[in-house]
Structures are given as structure tokens and as C-alpha cells.
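>>> Below are the sequence and a predicted model for it; my questions follow.
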Amino acid sequence: MQPSAYIRRETAVSIVINLVLSALFFMAVFGRSGSVPVWGVGSYVFDFGPQGFMIALMATLVPGLLARKARTSGKVVAMGGAARLPANIAVRAMFCGLLGAATGMAGSALVVAPWGVTHLDWLTALLAKLAFGGTLAAIVTPAGLRAELIKR
């Protein structure tokens, strides 16, 4: 299989998985209705940290390990070029996880702070968390896969 097709397929799978997990964790943390508190420990903005960390970590680690196996078995052709991410998969996953956490918390704070809100409507909060989770998976998964599929 060509790397581009493999990356597209695995990215689509990662997006779907992360959308489902984001929804489930959102409901576990914030319930199924009501308003969602925005600021403070355990609140909406704070929750983007763990969400961003886990999505970026797992969207790098799991597809990366699967890609390594597919590449070494010959099911996926190795790519040429140079990776911008660390070669070591554990270091790469931690780096992406930390970047995802920082981006999630800072980005969500920058979006809601100008509104001056202390609570968000449940559905609005859920949809924004899903958008973040899907977008982060769509960015991190192909980057991590490219790093893993490059010839070394």
C-alpha cells in the first residue's frame, strides 16, 4: 500500500475514534445536560488539557506502532524525506501529547475569555469539544504516521 493511502485511512479511523471517545469522556465529566462551568479545576477550559494530551498522545502512539508493523512487514511502502518529529515513538508521542494539552487549554481559554462567560450551554460545549478532538486527531495522526513511515 502506498503511504498516502495508508495515512488517509488511518487518519479517518483516528478521527472517528477520537470523536467517540471525546463525546464519552465529555458526558462522564459534564453529564448529559445542563450548563458547563468554564473556569476552574475540572471545568471546561481545564478539561481541554487532558483531552488534548490523550488525543495527541494516542493518535501518535497507536497508529505509529501499527504503521511500524505494517512498514516492517512490507504492507506499507516506506517514505522518503526527513521527519520533523522525533524518531523515537515514545518521545514523539509525549511531545505531541504535551503540545496537544498546551494548545487545547490555551486555545480554549483564548476563545471563551473575550465572551466573559462563566458557563456554556451543554450542546455548544460538547460540539466545541468534538470539533477540537476531531481536528487534533486530523492534524496529529498524519504527522505521526509520516514520521514513522520515513525510511531510516
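Received it, and whenever you're ready, just let me know what you need.

>>> C-alpha only now, for contacts and for neighbours.
OK.

>>> Spell out which residues sit in contact with Ile15, please.
133-135, 137-138 (Cα atoms under 8 Å, 6 or more residues apart in numbering).

>>> neighbours around Ala106, how many?
Under the neighbour criterion other Cα atoms under 10 Å, Ala106 is assigned a count of 15.

>>> Starting from Gly52, give me the distance back to it.
Distance of Ala106 to Gly52, given as Cα to Cα, to the nearest Å: 11 Å.

>>> on that earlier part again, which ones among the contacts of Ile15 map onto helices?
133-135, 137-138 (DSSP state H).

>>> could I get those as TSV with distance to Trp122?
Below are the ones in helices among the contacts of Ile15 laid out as TSV (distance: Cα to Cα, whole Å):
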residue	distance to Trp122
Gly133	16
Gly134	18
Thr135	20
Ala137	23
Ala138	24
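
>>> let's bring in a second model and compare:
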Amino acid sequence: MPASGDRFVLWAMSDAHVGSDLIKGDGRRSLGEAIEQSEGPNGFDWDVAVNLGDFSGNQGSPDDEEGEEVVRQYGALKKHRREQVYDLVGNHDASGPDETQQWWFKKWLDPTGDSTEFSGVDAAKRPFAVEGTWERYSFEAGNLLFLMMGDRNDGGPPVGRDIDGGYP
């Protein structure tokens, strides 16, 4: 594909299910491989990406090990900075009923740059500043306004869903 030039190129992606893909997908690095393909010889020159949730594929709460793996796979970025990817919480990224509200997403994906030591996201290095909070924020790129509104699942599963599965 040609270089973007005076065009604005957005890459939209979601549902990497990083931890479960490693286990069930024979070691598939779903996020890392997508990044490598986008930046590879047959890739495309994107300006920013929006990653729209479900970093975890877990049917329970994600853990630090999976968060570290998400950060490791974001390390596949070679032509772009981590801050060029704007993340949104998905239902599989939810914390459990006895856990701090959305701790995992805030720690490891961190769209506002509050947990840089874990996420590697430095808000000052974003090409377009984020305004708002981790679960709902916006950024402007030229004449485009992006409204990022996450899928919140606070307080654990709805009645009956934890027994039957399908949560988060």
C-alpha cells in the first residue's frame, strides 16, 4: 500500500484474547502477530490504531501474567510507538466481584497513562492527547473526534451467569 501522505489512516482492531489464544491457539500471539503483519512488507502505514477491547479471552478475571503478556506483545511495535494505540476496555477485561474495579485494564492497558511503569504508556508521548477517564475518553485528530466508551462490567456476573459461564 502507498504511504499515507496527507491521508489519515486508522487501524481498528479488537478481541485479541491474548492469554486464551496462547493456550488454545497453539501458542498464537494474536496481538503481536497482527502488529507484525500491519508493519510488515505487505502491511499498511497507519497513523493511529484503536484497540476496542477483549484483550483477555478469559471467562473469569484476567491476571497479572496475562497483563504482562499483553505488554510483551505490544512490544512487537517497531515502526510505531505504543502511544499510537488507543485502548478500550471490553467485557472480557473485567475484574471480578471481590476485586478492585477494573484494576487489570487500568494497570496494563492504561489509556490515560496513569500506570506507565506497568503498561508502558506515557500520556505525554501520545500523538493526540486523551481527555477523560480510563473507561470513557476522547481524542481529536485534526477534524476527527474519537469518543471511546468502554464496556463496563463492574461488580461481577449477572445472576446465574457465573454458574452457567459466559461471563464476563
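Alright, I've got the coordinates. Keep in mind it's a predicted model, so treat the numbers as computed, not measured.

>>> Once they're superposed, what TM-score comes out?
After superposition, the two chains reach a TM-score of 0.28 (TM-score structural alignment, normalised by the length of the first structure), with 76 aligned residues with a Cα RMSD of 4.9 Å.

>>> Which parts of the first structure are helices?
3-30, 44-72, 89-112, 122-149.

>>> can I get these in TSV with distance to Val36 of the first structure?
As requested, the helices of the first structure are exported to TSV (distance: least, Cα to Cα, whole Å):
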stretch	distance to Val36 of the first structure
helix 3-30	7
helix 44-72	7
helix 89-112	12
helix 122-149	6
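
>>> Need the three-state assignment for Glu68 of the second structure.
Secondary structure, DSSP: H, G, I helix; E, B strand; the rest coil: Glu68 of the second structure is helix.

>>> Just the buried ones out of the contacts of Ile15 of the first structure, please.
133-134, 137-138 (16 or more other Cα atoms under 10 Å).

>>> Go through those residues and name the one nearest Phe95 of the first structure.
Taking Cα to Cα as the measure, Phe95 of the first structure lies nearest Ala137 of those, at 14.6 Å.

>>> thinking again about what came up before, which one of the ones in helices among the contacts of Ile15 of the first structure sits closest to Phe25 of the first structure?
Gly133 (11.2 Å).

>>> Report the separation between that closest one and Arg68 of the first structure.
Counting by Cα to Cα, the gap from Gly133 of the first structure to Arg68 of the first structure is 24 Å.

>>> Ala90 of the first structure too?
For Ala90 of the first structure relative to Arg68 of the first structure (Cα to Cα), the value is 13 Å.

>>> Tally up the residues packed near Thr72 of the first structure, please.
Neighbour count of Thr72 of the first structure, defined by other Cα under 10 Å: 12.

>>> no no, Ile23 of the second structure
11.

>>> what about it, distance to Gly32 of the second structure?
Noted for Ile23 of the second structure: a distance of 15 Å to Gly32 of the second structure, by Cα to Cα.

>>> Cool, thanks, signing off.
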